[in-house]
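from the sequence below, what's the structure:
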Amino acid sequence: MGPSGCGKTTLLNALSRRGRVTAGEVRYGESGSLWSKKLKRKVALVEQDDCLFPMLTVREQIRYSAALRLPSLSPKEREDRAQALIETLRLDKCAETAVGDSSVVEKRGVSGGERKRLSIALQLLTLPALLFCDEPTSGLDSSITLSVVEALKDLTRITGVTVVCSIHQPSSQVFALFDKLILLNKGEALYQGPTLEAANRFATLGLPCPATFGHAEWLLEALVLERFGEVELDALRAEHGVAAFAPFARHTGAAAASAPDEKLPWLAQVRVLVSRCWKVAKGSLWSYELATLQLVIGLLEGLLFARIGYAEEDAAIRFRACFIIVVKSMFFPMLNALPVIPTSEVLLRKELAVGAYSLSAWFMPATTIPLLPDFINAAVNFVPMYWIAGVADDAGAFFLSTCAIICTIICFQSIGYVFSIVSGRRSGSVTMVFMSFCFLFSGVFAPLDKIALPWIGYLNPLFYATCFVAQSVFLQGTSYEQDDASKPPKTRDEVLNDANLYTPAGVCAAVLLGVAVLVRLLAFLLLQRKMRRVLLVQTAVHDEVPSAPKHAATVTVQAEPSPKLQPGLAGAVSANVEAV
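Next up, the predicted model:
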């Protein structure tokens, strides 16, 4: 506990091994084990912000997390553990309620306290020995705060887990629930010991707690208003600072070695993540409002080009219709792709930090399922426009044009993912610049062989998409009557050559899909690099226990076997950490 900026979150991040290691060591257990992949499963952190799937129920959130993080358990064992956590953390009444979005009134689901208890339950699935909670009561009212801390207190009694919380200004009821207190100020520990004795220690220094103050309130006021003199501070530093700790006693063995290094097979990870992504996305696959918009636009376009003929001037009109078809297949998918990865990054980082799955297993369903709404909306728009306009009265041409639209959507959605990762908040502006390039150098406004840099148009995916559709709708065997009746009709190939759209449909499809594959690979590599830079958990493994640091703090907790959560948390839990 301590005032804002005293180092509470920094201390928790150091002990839970979050963030880049700059100096020093943290040791765990009676053996003084250093951080390892196996130890990571025994240390959990509940961050201050609850990041959950609004569309999933409380039970579904726990089930999917259990499926990913507990591969060695049978489905029944996972279900039993999920149910035990729901009961232990008092989530029974809201187990089938969608979590919802607390920032949107119409989409509110569970309460703030229930969200926090759900976040705690997700971290308890692997039966950690240490549970760190960064300000678990932040933003909650007094009654909900009390219920959250009482749930944490119950956890220590029922499961034997050691719970370490940072807290800013608790009420007297909440303060009394904690067994021990570390009081921080400006990065220093000024008190470490039983919670209810802290005020008495301050009283011996000439600062008794007034009758109108609660103990926690008085302790914080004494620190914030700097009521201590240097003599009192030196006494507290000598008693509770780094120099007060006995040297760390080195033991043999590895307390964390018993934690299994579990990892779900890659294909199984993909299967679980596909199921979860589908459940999250299926509510947004169909929107009556958006479908109506696309349908109306398609009808208007059909009326605009109604029954295109086969005269010489009709060739240009048919080219414009082809261009409009591919522009919509570029515009909406690319814009829709921009928020997909940024809105998932926080939850992705947290789940990667606990080793729930690999990034590649997440990337495939998370970036593929969002294609479905784009396909549906494109179909609603394209079908009426195509047949009313008479772009090509041929079923084969229709299906080939549909393939062109699918390839175009996949290509430009992939490009949108790259822009969202590289450009961040500026991704919208970067996307508009790229779209302008695609429009201007598509070959529709000016033939590519007539511009200053004719080769640049062939770097434009929209050019190949336009060629693909044009090759589909300009049917073999058709001809276009010229205005000069003395001249023979122009063949289909002559019309396409005049417009520089002679690239075969197969080549266009290969280019669009090739660009999609390469760009998606680039997006994955960029996201992987970004996650490595911001990922909180360090993965360095120490096989041996080196010499102990000069000073360390020791916390020992005795716990009874858990009647609910199975063995794994019971017994003595000893954590030795370097004083920070």
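
use CA for all of it now, contacts and neighbours both
Noted.

how much space between Thr252 and Cys411?
Applying C-alpha to C-alpha, to the nearest Å, the value for Thr252 to Cys411 is 57 Å.

quick one: which of those two has more around it?
The neighbour comparison of Thr252 against Cys411 (other C-alpha atoms under 10 Å) goes to Cys411, with 28 against 11.

one more to put side by side:
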Amino acid sequence: MGSLDEQLRGHGNGNGHEDTTYRFSKARDSLEMAKGPGKNKKHEVRLDKTKTFSSLYTLSEPCSLSWRNVNYSVLVKKQNKVILKDCAGDLAPGKMLAILGPSGSGKTSLLNVVAGRVTAGELEGEILLNGKPRTDSFRLLSAYVVQDDALFSSLTVRETMLIAAELRLPSGVELGKKQEVAEKVINELGLAKSANTRIGNAFVRGISGGEKKRVNIGVEMMGNPSLVFLDEPTSGLDSFQAQNVVQALKDLSQNGRTVVMTIHQPRSSIFQMFDTIMLLSEGNLIYFGGAHAEAASHFGSLGYKMPEEFNPADFYLDLISLDTRSPEAEAKTRDRIEVLARNCKTNKEPIPSLGMASASEPEVSKGAASDYRAGKLHQFRVLFGRALTQITRDKIPLMISVFTAVFFALIVGMLYMHMDKNQRGIQDRMGALFFVVVNNAFGQMFAILNVFSKEKLIVQREFAARAYNTWPYYVSKLVAEQPFRLIGPLVFCCIAYPIIGLNGAWDRFLVFVLIVLLLAIAAQTLGIFLGSISKNEEIAANVSPLATVILLLFGGFYVNKDTIPPALSWIEYLSHIQWAFTALCVNEFKGQEGWKCDGFESESNLCDVTGEQILHRLSMDGQTVWEPIISQILLICLLHCGAYWSLCKLQPKFKPLETKKGVSPVKAVKGSDRV
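Modelled structure (predicted):
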């Protein structure tokens, strides 16, 4: 197996353009494929600049990180709430920092500030990378592992890693090399035994919680980051699994990466792995420094000696936590926290510039920070395969969809079968058609909403990591999943139509199927739109029925079109239910005759009603079946535009870092750029 530079070397330059050379770490990188001693030296990766995207890949130097004068506040009920107060710290390459503190102390907020992931509020301070102001290339040097284990349940560990490698390594890298990189990460994270096991979910047993955490870490490691930020990587794990996860992170730091994490009440064996700790309480910096002898000495000098054979994490958290059980206890602990915070600031020496003579922030070609490592067509191919694999393996939702379709088709069929050609038959037919519309509109929308709400967390994480663009994801998902999601509506049509006894002509049946399938597509697209604009699953679950009921009222069954107030008449044009119901009625009644006038016919004067007269009562006269069908297609296009726009809004915008007054100005990370 060759060295990493040989494996990632681009193809020759055939157009006379210069190759771009990047250097990377002396430290043993966790993605390095070289074997044996003596191979951890500088390599050169030559990549062809004639590619359609400006920077294919960047291999980075070890990074030191420092921050000072960090203040952060948010607006809560029109009042400014201070989250962080003048926090500072520094971290050398290859070190692991744990941020500890009680709930509400500002741990995650500080992590987000340092990682450049703050989305709201007022933020000021200075953050330096290798002693220099943080720039746009920081995005390519860092990885952020979220607390939630958002993964595709039907993929195996190996498939998940390979897909991450496909998206986060340049398209020009051969597939075999990407597989080798994925295997290296799997081995280093201790996932080799479960590599062929599916991730799993509530219905299908998969890997353990600790393994999911390590898979999440591995996915982010595919971008070859120098800095790794993690929010509560041990949450929800037992002590043994938590130790395995932190041990994997310790290994990453020993390989030259800088690791920063928030953690809640680590066991003593986990605490021993930390190089540096940062203690926060009520937004105040209580301590920053060595995790062991230095910390014990600092608090011992203040009169708080740690007992022997005592978990240091428990001791420090007890010391800096606010006791709100009584006013007296709260006042006492608040005074203690203030004293500790003052002593921290008094005893803390000014943080030096950590710039290293031989390691500055790696050069990145202009525009590289905003580009994706993989081309859009390559993104589409990978995402299409992932979506196809997920939906074909996750058979339970498909089986439920088909079972539900059969169940409701039999119910509506038995309820409306043997309809006569009289006034009651007209009413029953309209009721049956409206049930067909409502059943498919609600069923398809909520089916896609349930799936997308879970997938949304993954999409948001991958958008933030700039793994792919919006349109390759949206189009690949649509092309891969749409045929499978239409199986249920198709089964429903084939069963319900003959049992109900609707128009027996074959062309009418085919048009009926077309109308129902278009309705299903419109409902699914509406579900994606509502799921994307909703902040969480609960909001989406409450907003979606409300929107559907409003569109239902304008569906043409409960209220005649001619009686709708002019100020509200525009809503019916946005109702996919209205267009589907209109098309079904025209398809069923137009051109039909022989409907009896119950109670008015006599032996000498038979009273017949035509289909055109029925449509006239519904204010649907004068229409062909294709007019509402074309209108439905146009509405679907509009809904797709709305769904695509809402997915684009999922890409977060992070706040800029303002320089604190009295501090020399530095270049801040552009908040308008999407990460």
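
now the TM-score, please.
TM-score for the superposed chains, counting by TM-score structural alignment, normalised by the length of structure 1: 0.80, backed by 536 aligned residues with a C-alpha RMSD of 3.7 Å.

now the helices for the stretch 301-450 of structure 1?
312-337, 345-353, 359-368, 371-389, 395-423, 427-440 (DSSP state H, counting those that start in this stretch).

I should have written the stretch 251-400 of structure 2 there, sorry.
Going by DSSP H, counting those that start in this stretch, the stretch 251-400 of structure 2 shows helices at 268-271, 293-301, 312-320, 327-347, 376-393, 395-416.

just put those helices in a markdown table and tack on mean neighbour count and distance to Gly236 of structure 2.
Putting these into a markdown table (neighbours: other C-alpha atoms under 10 Å; distance: least, C-alpha to C-alpha, whole Å) gives the following:
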| stretch | mean neighbour count | distance to Gly236 of structure 2 |
| --- | --- | --- |
| helix 268-271 | 17 | 15 |
| helix 293-301 | 15 | 28 |
| helix 312-320 | 19 | 18 |
| helix 327-347 | 15 | 29 |
| helix 376-393 | 18 | 25 |
| helix 395-416 | 17 | 26 |
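
for Val118 of structure 2, which of those helices is the nearest?
helix 327-347 (24.3 Å; C-alpha to C-alpha).

name the stretch among the helices of the stretch 301-450 of structure 1 that sits most buried.
Ranked by mean neighbour count under mean count of other C-alpha atoms under 10 Å, the helices of the stretch 301-450 of structure 1 are led by helix 395-423, which reaches a mean of 22.

coming back round to it: distance to Val163 of structure 1 for the helices of the stretch 301-450 of structure 1 - can I get that in JSON lines?
Listed next are these as JSON lines, based on distance: least, C-alpha to C-alpha, whole Å:
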{"stretch": "helix 312-337", "distance to Val163 of structure 1": "40"}
{"stretch": "helix 345-353", "distance to Val163 of structure 1": "19"}
{"stretch": "helix 359-368", "distance to Val163 of structure 1": "30"}
{"stretch": "helix 371-389", "distance to Val163 of structure 1": "43"}
{"stretch": "helix 395-423", "distance to Val163 of structure 1": "36"}
{"stretch": "helix 427-440", "distance to Val163 of structure 1": "41"}
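
structure 1: matching residues for stretch 376-390 of structure 2?
Under TM-score structural alignment, stretch 376-390 of structure 2 corresponds to residues 266-280 of structure 1.

how close does that stretch sit to structure 2?
Compared with structure 2 after the fit, stretch 266-280 of structure 1 shows a mean deviation of 2.2 Å (mean C-alpha distance after the TM-score superposition for structure 1).

and of the helices of the stretch 301-450 of structure 1, who's closest to His215 of structure 1?
It's helix 345-353; of the helices of the stretch 301-450 of structure 1, that one is closest to His215 of structure 1 (C-alpha to C-alpha) at 35.1 Å.
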